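Enquirer: how would this look folded up:
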Amino acid sequence: MEALQIGRAKLTWLNGGVNFLDGGAMFGVVPKALWSKKYPNNDKNQIELRTDPILLQVDGKSYLIDSGMGNGKLSEKQMRNFGVLEESSIDQSLAELGLKTRDIDAMLMTHLHFDHACGLTKPSGNSYESVFENATIYTSDVEWNEMRNPNIRSINTYWKENWQPIEDQVTPFEHEIQIADGLKMIHTGGHSDGHCIIVFEDGDETFIHMADIMPTHGHQNKLWALAYDDYPVTSVHQKEKWMNFGYSKQAWYTFYHDAYYRAIKFDHEGKKIDEVERERYDYK
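Expert: The predicted model follows:
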């Protein structure tokens, strides 16, 4: 597992699963001639995407950024349509670090689409139960409201089995919330109406987790938004704001979906000055 120390914070990427989605959908109106230079695609025009939670350890507390693809949650049709080749193995990843799911103090949920929230619950008999039984689950109140009351579009990604078993653990917030000293979740909207990013500052050290506003290194261009975005103009404006902020701090940008990089550090002009590559292997 790849790890990165940023000030007081240690980040470790867990194995949350992998799927392959259409590259055109992931890059929206951007022509393939442009985006394919930034991120590889296969002969079906699909791109490889991870769904890997980040274990964030700060001041003796253990947090997870998003929850992975989960296990036993998807039908055969969903597995095929979403291009899922591997489900989560969070238990095993945590065990390698001497931890269990009950040791997680809080879940920092950037949003609650199925590929980020399926790992919150697991099948139990004829129902579902919480995976991270002792964790407080943070998400924006806008996201939490839509999760429970999806519209005609979002009903396909906000599922009852991902929220009903954990509703007593959820702490929604309005604009931003401080999780620990220097660690904040901030509501941005854009990808979903309730989408959030995570910002950590410790002296001169900073990381920004842009979640699905910049899901991979290939999405660095401030104007490149996903076809999946509910509010793409908001995504563009929020990306511009937080890329400018991050460049000024020479911040690390961390990724949940990127199959090639775990994190990249940019200079004041947006040029890469450091990186953490993901160890890759072939899927059969």
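Enquirer: use CA for all of it now, contacts and neighbours both
Expert: Fine.
Enquirer: Neighbours of the closest residue to residue 227 other than its chain neighbours, how many?
Expert: Spatial nearest neighbour of residue 227, excluding adjacent residues (CA to CA, 6 or more residues apart in numbering): residue 28 at 4.2 Å. Neighbourhood size, residue 28 [other CA atoms under 10 Å]: 17.
Enquirer: same deal with the one 10 residues further on?
Expert: As a burial measure, residue 38 scores 14 neighbours (other CA under 10 Å).
Enquirer: what helices or strands is the helix or strand residue 25 falls within leaning on?
Expert: Using DSSP states H and E, residue 25 maps to helix 23-27. If contacts are counted by 3 or more CA pairs under 8 Å, 6 or more residues apart in numbering; DSSP states H and E, helix 23-27 sits against helix 32-35.
Enquirer: Would you do the same for the sequence below? I want to compare the two.
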Amino acid sequence: MEKLQVGRATITWLNGGVNFLDGGAMFGVVPKALWSKKYPVNENNTIELRTDPLLIQIDDKNILVDSGIGNDKLTDKQLRNFGVLEQSSVIQSLEALNITPNDIDLILMTHLHFDHACGLTEKTSDSFESIFKNAIIYTSEVEWNEMRNPNIRSVNTYWEMNWKPIVNQVKTFTDELEIIPGLRMIHTGGHSDGHSILVFEDEGNCFIHMADLMPTLGHQNKLWALAYDDYPVTSVHEKQRWMDFGYKNNAWYTFYHDAYHRAVKFDEKGEIQEIIKRKRYSYN
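Expert: Coordinates of the predicted model:
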């Protein structure tokens, strides 16, 4: 598992699963001739994407960022349509670090789409239950409200089995919340109405988790928004704001979806300064 130290924060990437989605959908109106130079695409026009939670350890707290695609939650049709090649092994990743699900103190949900939230709960004999029973789960108030009352579009990604078992663990915020000193959760909207990012600052060290505003390094361009975005213009403006902030503050940018890179640091001109690549494995 890849790790990154940023100030007093240790970040470890867990194995949350892998799927393949339509490259055109992931890059919206951007022509394939342009985006295919930035991110690999196969003969089916699909691109490989991870759903790997970040474990952030700060001040003796175990903090999970999103939860992976889960296990045994998707139908055969969904597995096929979403191109799921591998489901989650988050618990096994934690075990390798001598951490149990009960040791997770906080879960920061950037948003609650199925590929981020399915790992919060698991099947029982006749229902679903929370996996991380001792954790406080943070998400924006807007996101939590839509999760429980999806509209005609979002009903396809906000699922009852992912929220009902955790209802007593969830705490919400409106605009911004300092989770622990230096680590902020900030509501941006864009990808979803309630989408949030994370910003950590500690004595000149900084990382920004842009979540699905910049799901891969291939999405660095401030104008490149996803067809999946509910509010793409908001995505563009928020990406511009936080890319400018990160460039000026020599920040690391961390990824949940990128199948090739874990984190990248840019200079003030947006040129790559440092990069952490993901170890590549063969799938059976």
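Enquirer: Give me the TM-score for this pair.
Expert: The TM-score (TM-score structural alignment, normalised by the length of structure 1) is 1.00; 284 aligned residues with a CA RMSD of 0.4 Å.
Enquirer: which stretch of helix or strand covers residue 223 of structure 2?
Expert: Per DSSP H and E: residue 223 of structure 2 is located in neither a helix nor a strand.
Enquirer: measure it to residue 22 of structure 2 for me?
Expert: From residue 223 of structure 2 across to residue 22 of structure 2, the span is 19 Å (CA to CA, to the nearest Å).
Enquirer: ok, now residue 69 of structure 2?
Expert: Taking CA to CA, one finds residue 69 of structure 2 at 17 Å from residue 22 of structure 2.
Enquirer: one step back: in contact with the residue nearest to residue 227 of structure 1, which residues?
Expert: The contact partners of residue 28 of structure 1, taken as CA atoms under 8 Å, 6 or more residues apart in numbering, are 224-228.
Enquirer: So which residues of the stretch 101-250 of structure 2 form strands?
Expert: All strands of the stretch 101-250 of structure 2, identified by DSSP state E, counting those that start in this stretch, fall at 106-108, 121-123, 128-130, 136-140, 170-173, 176-180, 183-187, 196-202, 205-209.
Enquirer: could these go into a markdown table alongside distance to residue 50 of structure 2 and mean neighbour count?
Expert: Output for the strands of the stretch 101-250 of structure 2, formatted as a markdown table (distance: least, CA to CA, whole Å; neighbours: other CA atoms under 10 Å):
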| stretch | distance to residue 50 of structure 2 | mean neighbour count |
| --- | --- | --- |
| strand 106-108 | 18 | 23 |
| strand 121-123 | 19 | 18 |
| strand 128-130 | 22 | 19 |
| strand 136-140 | 21 | 23 |
| strand 170-173 | 25 | 16 |
| strand 176-180 | 25 | 15 |
| strand 183-187 | 22 | 21 |
| strand 196-202 | 18 | 21 |
| strand 205-209 | 15 | 22 |
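Enquirer: Any chance of those in a markdown table with distance to residue 159 of structure 2 as columns?
Expert: Putting the strands of the stretch 101-250 of structure 2 into a markdown table (distance: least, CA to CA, whole Å) gives the following:
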| stretch | distance to residue 159 of structure 2 |
| --- | --- |
| strand 106-108 | 18 |
| strand 121-123 | 11 |
| strand 128-130 | 12 |
| strand 136-140 | 15 |
| strand 170-173 | 16 |
| strand 176-180 | 25 |
| strand 183-187 | 21 |
| strand 196-202 | 19 |
| strand 205-209 | 24 |
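Enquirer: picking that back up, between residue 69 and residue 22 of structure 2, tell me which one has more neighbours.
Expert: Between residue 69 of structure 2 and residue 22, counted using other CA under 10 Å, the more crowded position is residue 69 (31 against 17).
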